[in-house]
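only geometry, no sequence info:
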């Protein structure tokens, strides 16, 4: 019986700390209930619930992306999680901060291609290739541009530059 009172006292100290928004102390008390009072199963579920609240409150919120690089990274993560609208917002912010960000233009081309907006996709892809010619090679392999492959604009855009085509022809002779 004394052990039960001790468990209840520990649990109540956790509740008091939680009400005062002292999350570290509350979490310590709820962990103690779980770890030290194995027979008090009725307190375990409530302690776990309160512990999750404490953990959530003690976890720092993810910093919002600020630089163009951070915004492009956040857009990539959002796109990988099928959050196209969020990705688009991040990329538009990145372009707003740096209109010559070739990565942001390339990713905007991907987002627009996935959303079946070929004109916008090609426009951003052209800009990405203008800013960084190596993007042409990447785009040739990009599965998200498959829907654009039949368009004349994309075929012209993805052709190797004339000098490289001549060298390739000479090398094959």
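Right, received. Where do you want to start? Because the structure is a prediction, the values reported are computed rather than measured.

switch to C-alpha atoms for all contacts and neighbour counts from now on
Will do.

all helices of this structure, in order?
Residue ranges of the helices in the chain, as given by DSSP state H, are 2-19, 23-36, 41-58, 68-80, 84-97, 102-114, 118-131, 134-141, 152-158, 162-172.

Just the angle for the third one relative to helix 2-19, thanks.
Translated: helix 41-58. Angle between the axes of helix 41-58 and helix 2-19 is 20 degrees (criterion: axes from the mean of the first three to the mean of the last three CA atoms, to 10 degrees).

okay, now the one to match up with it:
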């Protein structure tokens, strides 16, 4: 007949082995999640770089058409999914921006005192899970693009606030 102490030790040993197995599985899952997030971030950056390169190419083509004296294409009246963020200029409606970018602008404009907000705070205000770094990076990249194009003001600290400014166009002059 086995002793009670021996039975308890056997159960303890089995529980400890189960905990160790689960910890190893959790570590593998965490490593796989981190690798997937890194890959996702790389894909987002690659897409954004492509969009920026296409935008520069379009700006150069537009500048070439303007110098030749030909008519300019009709302005875009509404946002198109995946569309490039145009440089802000006087009289340009926010309707030319994607819905995500419009939501970011609204969050910053609705803040009392228009205090600067970091991307994590914008994500939280939009109802996005700000504990997921890749989702916060998506918001940061959109806000940064809006800042580069003059739709938002970007602080040196990386925070963003509501406001507009003219951005230099391809020829070095203002974009207005």
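Done, it's in. Note that this is a predicted model, so its numbers are computed, not measured.

Just give the TM-score of the two.
Overlay of the two chains. TM-score (TM-score structural alignment, normalised by the length of the first structure): 0.26; 76 aligned residues with a CA RMSD of 5.2 Å.

Just name the most buried of the helices of the first structure.
Using mean count of other CA atoms under 10 Å, the stretch among these with the largest mean neighbour count is helix 102-114, at a mean of 24.

helices or strands up against that one?
Using 3 or more CA pairs under 8 Å, 6 or more residues apart in numbering; DSSP states H and E, the elements in contact with helix 102-114 of the first structure are helix 68-80, helix 84-97, helix 118-131.

ok, the residue positioned nearest the centre of the first structure - contacts?
The residue lying closest to the centre of the first structure (CA atoms, centre = their mean) is residue 77, at 2.5 Å. Going by CA atoms under 8 Å, 6 or more residues apart in numbering, residue 77 of the first structure touches residue 87.

how near is it to residue 50 of the first structure?
The spacing between residue 77 of the first structure and residue 50 of the first structure, counted by CA to CA, to the nearest Å, is 30 Å.

still on that earlier bit, any chance of the helices and strands packed on helix 102-114 of the first structure in JSON lines, plus distance to residue 29 of the first structure?
Compiled in JSON lines, those are given as follows (distance: least, CA to CA, whole Å):
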{"stretch": "helix 68-80", "distance to residue 29 of the first structure": "37"}
{"stretch": "helix 84-97", "distance to residue 29 of the first structure": "39"}
{"stretch": "helix 118-131", "distance to residue 29 of the first structure": "55"}
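
Select, out of those, the one closest to residue 55 of the first structure.
Nearest to residue 55 of the first structure, of all these, is helix 68-80, at 24.0 Å by CA to CA.

How far does that closest one sit from its chain's centre?
On the basis of CA atoms, centre = their mean, to the nearest Å, helix 68-80 of the first structure is displaced by 6 Å from the centre of the chain it belongs to.

ok, now stretch 42-59 of the first structure?
Stretch 42-59 of the first structure sits 27 Å away from the centroid of its parent chain (CA atoms, centre = their mean).

cool, and stretch 90-109 of the first structure?
16 Å.

nearest to residue 154 of the first structure, of the helices and strands packed on helix 102-114 of the first structure?
Across those, residue 154 of the first structure has its closest neighbour in helix 118-131 (6.7 Å, CA to CA).

Need the contact partners of that closest one.
Under the criterion CA under 8 Å, 6+ apart, residues 100-106, 108-113, 135-136, 148, 153-154, 157 lie in contact with helix 118-131 of the first structure.

gap between residue 99 of the second structure and residue 106 of the second structure?
The span separating residue 99 of the second structure from residue 106 of the second structure equals 10 Å under the rule CA to CA.

scratch that, residue 32 of the second structure is what I was asking about
Distance of residue 32 of the second structure to residue 106 of the second structure, given as CA to CA: 36 Å.

for residue 162 of the second structure, same thing?
9 Å.

of those two, who's got more company?
When residue 162 of the second structure is set against residue 106 and neighbours are counted by other CA atoms under 10 Å, the residue ahead is residue 162, at 22 against 13.

So residue 15 of the second structure lies in a helix, does it not?
Yes: counting by DSSP: H, G, I helix; E, B strand; the rest coil, residue 15 of the second structure is found in a helix.

Just give the closest residue to residue 101 of the second structure, not the sequence neighbours.
residue 142 (6.7 Å; CA to CA, 6 or more residues apart in numbering).

and that neighbour, how many residues sit next to it?
18.

Also residue 50 of the second structure?
The number of residues packed around residue 50 of the second structure, counting by other CA under 10 Å, is 12.

Assign it to helix, strand or coil.
Secondary structure, three-state DSSP: residue 50 of the second structure is helix.

The residue nearest to residue 101 of the second structure and residue 60 of the second structure, how far apart?
If you go by CA to CA, the gap between residue 142 of the second structure and residue 60 of the second structure works out to 23 Å.

Many thanks, have a good one.
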